[in-house]
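>>> sharing a model that was predicted from the sequence below.
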Amino acid sequence: MVGCVAQVTLSPRGAPLRSFTAFISDRSIREVESETPVPTGKEVLLRTTHSGVCHSDIHARDGHFDLGSRGKLSLASRGMGDSLVMGHEVVGEVIAVGSEVTDRAVGERVLVYPWLGCGECVQCLRDAENSCATPRSIGVQLPGGYADHVLVPHEKYTLDIDGLDPAWAATLACSGVTSYSAINKILPLPADAPVAVIGAGGVGLSAIAILAALGHKNTIALDLNPANLTLAAENGATRTLQITTDSTAESVRKELGVKPEAIIDFVNNSQTATIGFDWLTKGGTMIQVGLFGGELVVPTTLLAMKMATIRGSFVGNLVELRALVELAKSGQLPRTAVGSGVLDADGVRDTLDALENRQISGRVVLEAR
């Protein structure tokens, strides 16, 4: 760490920034060169070393999210144009800092908190920037980690990860904090209360590992992919069930013989949301996290009689990420599976394609070469 005097180290003017940019019109990923930014004020410039690939990047490349009978949510309405530099799970080396930076030094390796807001609204001022109505997230509205450099708007969004594997640490910024925040919305519960995790992909596996780290002893994992369920068991799931596209709440209940007190749905499509509501025990809580798209039709009378709580959860806040990083540093958090790839245009495109085609179990983190 530096003291009261900030370090200012400028990047070479002759070295362009290479970004691996998504173009929505044809879903292509192309290398684009631009001028490497020079940080000012509280800004921090990183050389990207690791950048995780998230399923939500598939929707970003498509330019929309599925809203079921309400059509599509265009990403243009969320501040994005025809092209964007994705990548919101970023670890990098500090190579330059603005003149007002006091807590970051050139050469440090840090994790980036990407879920930024306007910085001025009530939500932002209470450290809930992920709830801001006008987001400016890194890798969404702002250029992200599918590039060889990332400009972070303020040093407070950089977290020390000393002692952690940087590839695994990168996943904490999205899959980690997303699952951690969702879990915070169902706890406290008795350690033996049945909790169901629907979807054991990268984010679901993180949730299972975090529940185990927090001492929960009754976690049920549901997924279409048997390979994901094997990983779920390795990360702390006490029971697993392979479902199909024809599964219903009744078939799931008959197979497992239990109704969960809480369900976290990391798929959140029409089928899984319906299974969740119908399967949930009376007075239970379901947390809808996934962005696969669709809709949930709930009879209003049943909602009241069942006394169910249905709550959405989107990523997590900076305080939660800091807590999660400390949990990881303590050694209590099991490491989830992390695959690797090369951080270039081909690596981004090929990994997104494989993820879209369900050819990946766990998380993939691209590394600069």
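Good, I have the coordinates. Numbering: from 1, shown residues only.
>>> alpha carbons only for contacts and neighbour counts from here, please
Noted.
>>> where along the stretch 1-150 of the chain do the strands fall?
Assigned by DSSP state E, counting those that start in this stretch, the stretch 1-150 of the chain shows strands spanning 17-23, 28-34, 44-53, 64-66, 72-74, 83-84, 89-97, 109-112, 149-152.
>>> can I get those in a markdown table with mean neighbour count and distance to Ile210?
Listed next are those as a markdown table, based on neighbours: other CA atoms under 10 Å; distance: least, CA to CA, whole Å:
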| stretch | mean neighbour count | distance to Ile210 |
| --- | --- | --- |
| strand 17-23 | 23 | 32 |
| strand 28-34 | 16 | 33 |
| strand 44-53 | 28 | 19 |
| strand 64-66 | 18 | 28 |
| strand 72-74 | 15 | 31 |
| strand 83-84 | 20 | 32 |
| strand 89-97 | 27 | 18 |
| strand 109-112 | 25 | 19 |
| strand 149-152 | 25 | 27 |
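>>> which of the ones you listed sits closest to Leu189?
strand 89-97 (29.8 Å; CA to CA).
>>> just want the angle from the closest one to strand 44-53.
Using axes from the mean of the first three to the mean of the last three CA atoms, to 10 degrees, the direction of strand 89-97 lies 160 degrees away from that of strand 44-53.
>>> second structure for comparison follows:
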Amino acid sequence: MRCFCVTHHGQPLELMHQDIPQPQGTEVLLRVKAAGLCHSDLHIWEGFYDLGGGKKLSLTDRGIKLPLTPSHEICGEVVSAGSEAGPVQTGMVAVAYPWIGCGKCAACLRDEENICVKPQSLGIMRAGGFADYVIVPHPRYLVDLGGLDPVKAAPLACAGITTYSAIKKFGERIHETPVVVIGAGGLGLMAIEVLKALGGRGAIVVDIDAGKREAALKEGALAAIDARASDAAKQIADAVGGGARAVLDLVGATPTVTLALDACARGAHIVIVGLMGGDITLPLPTIPMRPLRIEGNYVGSLAELRELVSLMRDGKIRPVPVSSRPLDEVNDALKALHEGRVVGRQVLVP
């Protein structure tokens, strides 16, 4: 089978030919039908995360080894299963939950495998979807698409559950005030849909790219604000009527977190999702004095993916704009993402 692998950081993914893996034990073999490209794949390709102040977290420090086949947004058709997998429906088309844990730590025992201390995530620690076939370690990680288009559904495995899980952290606030969404890429457009599905007041979207702001308005954003405007914080505060009470930062960079802090009201809740990097200096007394709640969110749980697929199957969430391209064009797709030329999500099809 073909697979496209990161063999050297910052270099084009290399086409490699391998034997089709044979599922063992509880494993299931999927024929890949669609594999999404995410900013996390970009970090894997680059080989590090920016910690600010000239510091970096390398993939080696996270235990990630090369060569690696990326992509954790995977939809595929069940081809076969190991002898211990139990009854598995051959031919079923499913989205694979990629945030697989060790199954033994406290987080896994709470059904929070996405924050496992020894993760085994597809496309990060294990071979991912930029291939003709992929192994999923257990059938419970497969969520039946029930007729959904695999290309449109693939982003649910990351862009979808990440925004869904993050927005749920705001609780009742989404019904009381618009959520300020910083970043109008694939996750930002998905956030607009999730807020609609959950009955929220809507989204005020912030981005530096005019094309992405326009896309957000077309998807139903209440307003779209240029993050580089000199009065961006004031525009945000005015748009929500006196300061933001719920801010979802899908970029996670020094300028965006700074903007979130400048635009928020007293008692605000900020959830940071993005991993673009950097650092901030924040006087600690301002956190209790304002008072602020600053929280991180890392993808989502298997239960949340099942909920999200159900919402899309019921027509309550529309797919984000997706551009489909052949798997052979993966390096062109990676370059487009790196250069910020992507509106919505890119999905590769073998």
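Structure received. Note that the structure is a prediction, hence the values are computed from the model and not measured.
>>> TM-score for this pair?
Here the TM-score for the pair of chains, by TM-score structural alignment, normalised by the length of structure 2, is 0.96; 350 aligned residues with a CA RMSD of 1.6 Å.
>>> re the thing from before, what's the closest of the strands of the stretch 1-150 of structure 1 to Ala262 of structure 1?
Nearest of these to Ala262 of structure 1, taken as CA to CA: strand 64-66 at 25.1 Å.
>>> after superposition, how close is that closest one to structure 2?
On superposition with structure 2, the mean distance recorded for strand 64-66 of structure 1 (mean CA distance after the TM-score superposition for structure 1) is 0.3 Å.
>>> in structure 2, which residues correspond to that strand?
Under TM-score structural alignment, strand 64-66 of structure 1 corresponds to residues 48-50 of structure 2.
>>> now do the helices in the stretch 101-250 of structure 1.
Taking DSSP state H, counting those that start in this stretch as the test, the helices found in the stretch 101-250 of structure 1 are 122-125, 166-171, 177-184, 202-213, 226-234, 249-256.
>>> return the most buried member of the ones you listed.
Neighbour counts (mean count of other CA atoms under 10 Å) averaged over each of those peak at helix 202-213, with a mean of 27.
>>> with structure 2 superposed, average distance for that helix?
Here the mean offset of helix 202-213 of structure 1 against structure 2 after fitting is 0.9 Å, by mean CA distance after the TM-score superposition for structure 1.
>>> which bit of structure 2 covers that helix?
So helix 202-213 of structure 1 sits over residues 186-197 in structure 2, by TM-score structural alignment.
>>> burial of Gly86 of structure 2, as a residue count?
Gly86 of structure 2: 13 surrounding residues under other CA atoms under 10 Å.
>>> please apply the same query to Arg62 of structure 2.
Counted with other CA under 10 Å, Arg62 of structure 2 comes out at 13.
>>> how about it, what's its match in structure 1?
For Arg62 of structure 2, the residue aligned by TM-score structural alignment is Arg78.
>>> so what's Arg47 of structure 1 up against?
By CA atoms under 8 Å, 6 or more residues apart in numbering, the residues touching Arg47 of structure 1 are Gly92, Glu93, Val94, Ile95, Asp148, His149, Val150.
>>> leaving out sequence neighbours, find the closest residue to the alignment partner in structure 2 of the first one.
Counting by TM-score structural alignment, Gly92 of structure 1 lines up with Gly76 in structure 2. Nearest non-adjacent residue to Gly76 of structure 2, counting by CA to CA, 6 or more residues apart in numbering: Val32, 4.2 Å away.
>>> ok, the one you found to Pro150 of structure 2 distance?
From Val32 of structure 2 across to Pro150 of structure 2, the span is 10 Å (CA to CA, to the nearest Å).
>>> hmm, back to that, same list (the strands of the stretch 1-150 of structure 1) but as a markdown table, adding distance to Ala209 of structure 1.
Putting these into a markdown table (distance: least, CA to CA, whole Å) gives the following:
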| stretch | distance to Ala209 of structure 1 |
| --- | --- |
| strand 17-23 | 31 |
| strand 28-34 | 33 |
| strand 44-53 | 18 |
| strand 64-66 | 28 |
| strand 72-74 | 32 |
| strand 83-84 | 32 |
| strand 89-97 | 18 |
| strand 109-112 | 20 |
| strand 149-152 | 29 |
